[in-house]
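**Student:** A predicted structure for the sequence below; I have some questions about it.
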Amino acid sequence: MATTAMKGSGIHVVVFDERDKILPLIRKAIIESITSFNYLPACMSYIDEMTMDNETTIVVTTSIDDRVIKTFEASNSIEAVFILSTTRKEIDKSFTKVVGVYPRMDNLLPVLFETLDIVELQLNANSILFHRNLDGGDNIDFYFYNLWLSHEINQKLTRKDLIEQANIFYRSKKQMHTAIHEFDTSYNKLDILNWIHRSDRAFPYHILITNALRTHDQHILGLTRFFILDLTRQLKPLSTIQMCSQGYYGTKLPLSVVDRFEQQTSRDIISFQCFLPVTKTRANALAVAVRPTRRRKMISVLFKIDASNALGVHMGDIILLDMATAFYIIGVSRYAGFGSARELVTIIQLVAVDSGSKQQLYEEFIEKKQSEGRSIDEFLIDTIPLLKSDDMYKRQNKNKSDTPKDVPELKDDPESKDISEDEIAGDEFIAHGEWDQAINAFSRIEDPNVRVLNKAGCLLREHLQNLPGALECHEQALRKATNREKADTLMHLGTVNNDMRQHNEALKCYSQALQWYENEKPKDPATIARCLVGLGNAHWACRQLNEALDCAQRALTIREQEVKPRNDFEIAGCLGNMGNILHDQGDMEHALSCAQRAADILSQCGKNDPRVAAAYNNLGAMYLVCGDYSKAREYFQRALDSLPIENHPYRISTLNNIARLNAIEKGQKP
């Protein structure tokens, strides 16, 4: 089941409260994504696992224990700590991340809102892209938004699609549902500027769009494209508006980024991957820039921006500039002193590129790439699909899938209208990758239905490595299931039996499921293909190679010709299976052909995906068997180059294959 995440603002608010008292108060006050813990190791594990490089975490806690605060202080992922406590205790001044200790929630919240805004400014600043890479080549990402806006979208999504998906993903968050409903009933594109104030209306701009802009998340950008286009239409050339177009932007930047600014020439160009809010008041920007630094190797920066050539709109003291506005770097002044305390601030002067020069820049880029035989489509992820209701379960994080691939869909499920609080809690734990807690929540349901039992079985198999427990859950589900539910449950049972090496049982389950799917009206080609893959794997394990090859070929044909939208990863998977089966049959010529096709497809669509390394390693292993050691070494090296993660199983497998190759070649030497 293909899934994707509906990501949030890029800012995680984490509550650590050993007595579980303050979570309802915070959830009532703000609608950002909030996760609560009463056990410190679990809290830190969540922060370390879920916070990526382009995100940050803010902690609200009731603890004044030095041990706890030291733990938060040591985390690179945590930006700020707020303490809610009436205990009068002096906090060690070395704890620089502690913003303050507050006796009441209404004292804490205004400062928290201010910090959320400051952190968003920092995340925006860190979304800077330079026109050229360090080696002098074009930075493809720099051109992203010009290409994205001009690219023809086949499937245009609407506000209705956004509302539907948001309600599904945030279905257990009442405060968020209120915000979503207000947006649905009150949104007017002519009044769009009122929807970008965090304190009043954080959804969808601050909750979804800002982080999607920074990270080029095309799923969220697709769902919110109508909003982005409505906002863009409100922007005008600032040169035509009889108002000041000089602005300032204060922030913190990594020292390495500032070093690069200093190395650029006056004709080099940068852009921020956001709608940039610059203030007309220099003092306000300076106040933000010189706020205490809580992270290492970060320095205070004041951007002085001439926006007269840019598109923008005046909003009081703020000028909101168009997303990805291109700027020339005019000058960098290191460590100028300001104020009575003589704070050290680096001033970077920027001027917006005029429209003619900008258009010429993009046209030259496109012409250059077209002359190389490459199209705009190659610079964009696949055309944005309409997400299914089950697509909200999975969060992709740090090269790993955190959600069971086989979690049952809610679509067309008559029981899905009656979801218990425990199931909602379990689903929320799934979204956060908290597998044990999810299982505990599901186990509290007295009479679980088929959907719950299958969810629990998938969790036990994929993440808790409890195959007997998974088998028991799916068998219970089968006793209750009818029609489509029965076929889906048989698929789950086939997978578990295969994993338990009970391949004959797996064959029975997959065969029964396939018979049902092929008789279904209308047919679901994606599900049939997935069932054929499972059935083929069971035949392969039983050394029934002709039957296994037939299943793999049928699955490939369906995925290439019938499944829409086309999924190249699944097509490559079928080709990889066929290559392995043909290898076992001794047909090395056709095995190499399939393995090569799989590797070629993955290398084009799976940048930084471990499956690329697996495909190269598989291809290298086949060449090793064929005695072509030069080709084998070439593809083993490609596998290593595409997967830098030291302890990844695919990399270890490749290194083992290289060791075998070295031993073979050494043994051949006289």
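**Tutor:** Done, it's in.

**Student:** going forward, measure contacts between C-alpha atoms and count neighbours the same way
**Tutor:** Will do.

**Student:** run through the residues that contact residue 429.
**Tutor:** Residue 429 makes contacts with 435, 437-438, as judged by C-alpha atoms under 8 Å, 6 or more residues apart in numbering.

**Student:** what about stretch 441-455, distance to the chain center?
**Tutor:** Taking C-alpha atoms, centre = their mean, to the nearest Å, one finds stretch 441-455 lying 28 Å from the centre of the chain it belongs to.

**Student:** just list the residues touching the residue nearest the centre of the chain, thanks.
**Tutor:** Residue closest to the mean C-alpha point of the chain, counted by C-alpha atoms, centre = their mean, is residue 396 at 5.0 Å. Counting by C-alpha under 8 Å, 6+ apart, residue 396 touches 4-5, 402.

**Student:** which of those residues are buried?
**Tutor:** Among the contacts of residue 396, those scoring as buried are 4-5, 402 (criterion: 16 or more other C-alpha atoms under 10 Å).

**Student:** put this beside the first:
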Amino acid sequence: MASKGSGVRIVVYDEYDKIHGSIRDAMIETIESFYHLSSCISFIEQNAKDDRASIVITTSIEDHVLQSFESLHPVEAILISSKSRRYVDTLPSKVIGVYPKMENLLAALFKAMEALELQLNANSILFHRQKDGSNNADFYFYMIWKTHYGSQMVPKKSLVEQSRYLFYSEKKVKAHIQDFNANYQASEVLYWLDKYNHPFPYNLLVSNALRTHDQQILSVIRLFILDLNKQMKPLPIGPSYNQVFFGTKLPIELVDRLEQLTSKDIIAFQCFLPVIKSRTKALAAATEPTRRRKIANVLFKIDASNALCAPMGETVLIDMATPFHITCVTRNTGSGGVQQLVTIVTLVAIPKRHRDYIFSHFIEQQTKAGKTISDFLQQTIPLVRPDNTYRRDDEDKSEISQYSIPLYVVSVAQPRRDSLAVCNDEAEADELIARGNWAQAVDSLARIEHPNVRVLNKQGSLLRERLQDLPGALECHEQALGKATDKGKAETLIHLGIVYHDMKQYAEALNQYSQALQWFDKQKPRDPTMIARCLVGLGNAYWARRELDEARDCTERALAIREHEIQPKNYSDIASCLGNLGNILHDQGDAEQALGYAQQAVDLLTIHGKNDLRLAASLNNLGAMYLACGQNDKARENFERALEHLKDENHPYRQSASNNIARLDAMEAAQKE
């Protein structure tokens, strides 16, 4: 899915649901909230590739919980909501503070978010050359992107419609989109950079998309970016106008690389860089206290004479991807009583003639190599950034792989076709599904003028599983429900239950599963497979609602049916039930019994599912349970078994296990310090 939202993700580990509501009400964007540690850690790991930093808010003060978050690479800060009197200096280095009052925690959160966004801008540096001296193709991205797409403007209406689609479940964001639709004027584009009064579109879409070259989002908000470019002008001549500063913190390894560059080397920030005229204020920002290790205080001293800029009061916005020479890198102590070590990086924006030369020379090289602009754009940064997802036990049995969210699609009326054409469309869709062409398969099914229940449910499942289009999936399954009778209706209710669960509408999911279970319970002969599916769906929905007793009851009933009534036995389904039951018991505080069920799931798949990828997932889950319990040796053993079982280094299950091992290594190293 395209990376919507700012560059900072807020993750709440709220074991007893004490603070989630207060934080949700204070935020514009959706926060991610979790009640059990293993799910929270897995979420952060699985989303590590979208280039967003995470701030974790937790109600737990336990050492193993804090060390788990400390060791996760995407986590940049940890805030603790607790009345504990523990001193922050005794806690892991990413912990900013312990806050007994919500208002103090929120104030610290907003300050941390603002500082982190600036750090992400600083970390967006791209070097003109790779370390081996070869061209860095990514460095040229925006010059070519603007040239290639400059005339292909997405109108404001489409920008608004696509944004509503992207933020379909976020009411607060929708209100800001409506404000933009009603009041935005191109001549006032700079006013829409205010993240408090106008968070959309810049802070919710543009800034992170620029840093990550997310072409899917960039295509949506091209109009806004080009309006912003039109405001960029040369600064007035004179040192008092052209000298600007940017204070931030950078990883030491990045500072080390900057120090090794010569005056001929060039860098660019993949953002509209917000700098200020006051050296004192920039230095204060650079030397803000931090407990983080391997982080350096950095003050960029910038000569913007040759840059295009937009003055905004004390702030000056430098045009995106402006190339700079690095003229000097020195380490000094701060002035004005600030004794912290500061690295001063002096930059000079390169003249337009030089800038045009290096870009034209690069394009000549690409042309000689037989590469078009489209080839270049697709090879530098992938057009779509796929997310990984894993099959839940209540989902259809079709294999889940990678998928991406589509942009706004305008439907076109199709002429009426005969029944043979309809059959051909479904056959074509099945063939496209077999080849993994999900969007084309959906198009084939959508061409069927009078689709039956089977076709509608197939289309809905594709939209949900493969394209992550939950509103579209919901519409398809609701249409199917209107046409279905008897068993078809009950099966459609299960589809609806899955969609509502994914939309986090758990009460509605319970309603759908309950209706389906009621129908199957009355049928003769009894269909234990479908009854078990309904019970698993109910168990998952109750689990999400933290109604753990009900979740356990449904899951135990499903397990009994799968173990004793379904013949031949499906050991993978039994193992899934055992794993679910282990997670529920873990959340109920019965760690010993939870580990027992998780171990049974692993043992069962080891014997009967050696080629089932869920064995790797079960081993990883068991390891995560041991890690949460502080049993590091057993955790490591199971993580390593998961790696041995799955040789594909790019598979998400293997990556998750690898990340867990890395986190465990970091935790143990931190404990030795």
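**Tutor:** Noted; the coordinates are in hand. The model shown is predicted, which means the values in this text are computed figures rather than measured ones.

**Student:** TM-score for this pair?
**Tutor:** Overall, the chain-to-chain superposition scores 0.60 on the TM-score scale (TM-score structural alignment, normalised by the length of structure 1); 450 aligned residues with a C-alpha RMSD of 4.0 Å.

**Student:** about what we covered before: could you measure the residue nearest to the centre of structure 1 against residue 402 of structure 1, distance?
**Tutor:** Going from residue 396 of structure 1 to residue 402 of structure 1 by C-alpha to C-alpha, to the nearest Å gives 6 Å.

**Student:** how many neighbours does the counterpart of residue 90 of structure 2 in structure 1 have?
**Tutor:** Residue 90 of structure 2 maps onto residue 93 in structure 1 when the alignment is built from TM-score structural alignment. Here the number of neighbours of residue 93 of structure 1 (other C-alpha atoms under 10 Å) works out to 8.

**Student:** same check, this time on residue 138 of structure 2
**Tutor:** By other C-alpha under 10 Å, 18 other residues sit near residue 138 of structure 2.

**Student:** so what's residue 175 of structure 1 closest to, chain neighbours aside?
**Tutor:** When the adjacent residues along the chain are set aside, residue 175 of structure 1 lies closest to residue 31, with 6.0 Å between them (C-alpha to C-alpha, 6 or more residues apart in numbering).

**Student:** tell me the spacing between the residue mapped onto residue 466 of structure 2 from structure 1 and residue 430 of structure 1.
**Tutor:** Taking TM-score structural alignment for the superposition, residue 466 of structure 2 sits opposite residue 405 in structure 1. Residue 405 of structure 1 sits 12 Å away from residue 430 of structure 1, going by C-alpha to C-alpha.

**Student:** for residue 612 of structure 1, same thing?
**Tutor:** 27 Å.

**Student:** again, but for residue 205 of structure 1
**Tutor:** 25 Å.

**Student:** just residue 312 of structure 1 next, same as before
**Tutor:** Counting by C-alpha to C-alpha - residue 312 of structure 1 and residue 430 of structure 1 are separated by 41 Å.

**Student:** tell me which of these two has more neighbours.
**Tutor:** Taking other C-alpha under 10 Å, residue 312 of structure 1 and residue 430 do not tie; residue 312 has more neighbours (27 against 24).

**Student:** and that one, which of the three is it?
**Tutor:** Look at residue 312 of structure 1: counting by DSSP: H, G, I helix; E, B strand; the rest coil, its state is strand.

**Student:** show me the helices in the stretch 201-350 of structure 1, by range?
**Tutor:** 210-215, 218-223, 225-233, 255-263, 282-289 (DSSP state H, counting those that start in this stretch).

**Student:** reformat the ones you listed as CSV; add mean neighbour count and distance to residue 354 of structure 1.
**Tutor:** Shown next, in CSV, are these (neighbours: other C-alpha atoms under 10 Å; distance: least, C-alpha to C-alpha, whole Å):
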stretch, mean neighbour count, distance to residue 354 of structure 1
helix 210-215, 22, 22
helix 218-223, 22, 26
helix 225-233, 17, 17
helix 255-263, 14, 21
helix 282-289, 18, 24
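
**Student:** to residue 447 of structure 1, which of these lies closest?
**Tutor:** helix 218-223 (36.4 Å; C-alpha to C-alpha).
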